[in-house]
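In: take this sequence and fold it.
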Amino acid sequence: MDDFQIVHIPEMLIVGIETKIKGDKEQLYKNVESLWSRFFREGVMNKIPNQKDNEILNIYSEYKKDNPVPQNCIMGKRVEFIDKKLPKGVMSIEIPAGKYMKFTAKGALPNCVREMWEFIHELEPEFSYAPSFEIYGPKTADPDNAEIDIYVAVK
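Out: As a prediction, the model looks like this:
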């Protein structure tokens, strides 16, 4: 596993779709896979106004102190600003500026991401319980040899 960096991330505005997570890690994985399918099946990328770049973010939020599994998962894109009236079926979230541990998962999707999250939880970082997220950019074009940056909010 690669080492991590401590980075400061500016506030980000995200527009996308979400799903609630009820259960354990296996349920989380199923929900994330379902969200990916829905994101492309419903053409969500084309519905998001004011896109900032071509990257897709998978955001985990609503953590509980006694459970490392997030209660909410959002898949979306960074935007310059959030329209007052969003298209039907999409929502927005603000990721606050803050301190993050940055990891890079490398390998075949989705296994390399799952393995990196296992590694992260073994480190037992002092989570801040702000949203954590994965960024899927140009280096994910080959799903058998991908690189995904993972940002974990810490105190």
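In: can we go C-alpha only for contacts and neighbour counts from here?
Out: OK.
In: and Met101, that one's in a strand?
Out: Yes: counting by DSSP: H, G, I helix; E, B strand; the rest coil, Met101 is found in a strand.
In: now it: how far from Glu42?
Out: From Met101 across to Glu42, the span is 32 Å (C-alpha to C-alpha, to the nearest Å).
In: these two - which one has more neighbours?
Out: More neighbours surround Met101 than the other of Met101 and Glu42, with 21 against 11 (other C-alpha atoms under 10 Å).
In: I'd say Ile82 and Leu13 touch.
Out: Yes: using C-alpha atoms under 8 Å, Ile82 is in contact with Leu13, at 7.2 Å.
In: who touches both of the two?
Out: The contact sets of Ile82 and Leu13 overlap at Ser92 (C-alpha atoms under 8 Å, 6 or more residues apart in numbering).
In: which residues of the chain fall in helices?
Out: Remark: helices assigned in the chain by DSSP state H are 25-41, 44-47, 111-123.
In: out of those helices, nearest to Ile6?
Out: helix 111-123 (13.3 Å; C-alpha to C-alpha).
In: please give me the structure for this one as well, since I'd like to look at both together:
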Amino acid sequence: MSQFKEEPCMPVLVTQEAIGVKGMFVRTSNRAEQDVNTQKIAPLWQGFMQRSDVQSNTSSPIYGCYFDYESDVNGEFNVLLGLMKEQVEPINSELTKLNLEAGEYLRFRAKGEMPEVVIKLWGEVWQYFNDENCSYSRRYLTDYECYTATDGVDIYIGVNRKLVV
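Out: Sure thing, here's the model as predicted:
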């Protein structure tokens, strides 16, 4: 049985430096991810976790990066699973390099059973930004998940402050 906190998490505004990540990526959409026959993120995770350079870097955070958005939550986007560039063999040319944008992010945090806790937390992220009283808008440049433990995830969403009129 899954263990979730039932109250929504409160995001924290953080300023992040640019982060260099290197890994494997796919292009997908939220619609495609709803169907087991068209989803690409789960197979990407399976392939990524089987890599020897990932298995040998157990102390390094794993990043799930979302970038190159077509539009918003309804459009296509790229997903890259990777490690910080310094943690990956520099000669591995089959991996894609990505620089996560520096700037303001809202950090959402949760602990629980994987992957359910991640799916639930993304639901809370979408609910937060759909609230008419939300003080931030998504930038849709780079967003990312950071896994530092087997039972926890931080989701960072790039934001702009909404102008109050």
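In: please work out which residues outside stretch 13-21 of the first structure touch it.
Out: Under C-alpha under 8 Å, 6+ apart, the answer for stretch 13-21 of the first structure is 27-28, 31, 35, 39, 44-45, 48, 70-82, 89-95.
In: where in the second structure does that stretch align, residue-wise?
Out: The aligned range for stretch 13-21 of the first structure in the second structure is 20-28, by TM-score structural alignment.
In: I'd like the helices of the first structure laid out as TSV, including distance to His8 of the first structure.
Out: Listed next are those as TSV, based on distance: least, C-alpha to C-alpha, whole Å:
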stretch	distance to His8 of the first structure
helix 25-41	26
helix 44-47	27
helix 111-123	18
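In: dump these to CSV, plus mean neighbour count.
Out: Formatted as CSV, those follow (neighbours: other C-alpha atoms under 10 Å):
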stretch, mean neighbour count
helix 25-41, 14
helix 44-47, 15
helix 111-123, 14
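In: for those, which one sits closest to Glu55 of the first structure?
Out: Minimum separation from Glu55 of the first structure across the helices of the first structure (C-alpha to C-alpha) falls at helix 44-47, 10.1 Å.
In: other SSEs contacting that closest one?
Out: strand 12-20 (3 or more C-alpha pairs under 8 Å, 6 or more residues apart in numbering; DSSP states H and E).
In: flag every buried residue along the strand it packs on.
Out: Within strand 12-20 of the first structure, the residues scored as buried using 16 or more other C-alpha atoms under 10 Å are Leu13, Ile14, Val15, Gly16, Ile17, Glu18.
In: repeat for stretch 94-104 of the first structure
Out: In stretch 94-104 of the first structure, counting by 16+ other C-alpha under 10 Å, buried: Ile95, Lys99, Tyr100, Met101, Lys102, Phe103, Thr104.
In: which ones are touching the second one?
Out: Shown in contact with Lys99 of the first structure (C-alpha under 8 Å, 6+ apart): Ile6, Val7, His8, Ile9, Ala153, Val154, Lys155.
In: at 6 Å what do you get?
Out: Val7, His8, Val154 (C-alpha atoms under 6 Å, 6 or more residues apart in numbering).
In: and the buried ones among the residues you listed, selectable in PyMOL?
Out: Buried members of those can be picked out in PyMOL with the line below, counting by 16+ other C-alpha under 10 Å:
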select buried, resi 154
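In: tell me the one of the contacts of Lys99 of the first structure nearest Glu62 of the first structure?
Out: Comparing the contacts of Lys99 of the first structure against Glu62 of the first structure with C-alpha to C-alpha places Val154 closest, at 14.3 Å.
In: what's the closest non-adjacent residue to whichever residue in the second structure pairs up with the closest one?
Out: Per TM-score structural alignment, the equivalent position to Val154 of the first structure in the second structure is Val159. Leaving out its chain neighbours, the residue that sits closest to Val159 of the second structure by C-alpha to C-alpha, 6 or more residues apart in numbering is Arg138, at 4.5 Å.
In: now do Thr38 of the second structure
Out: That would be Ala32: by C-alpha to C-alpha, 6+ apart, it lies 5.3 Å from Thr38 of the second structure.
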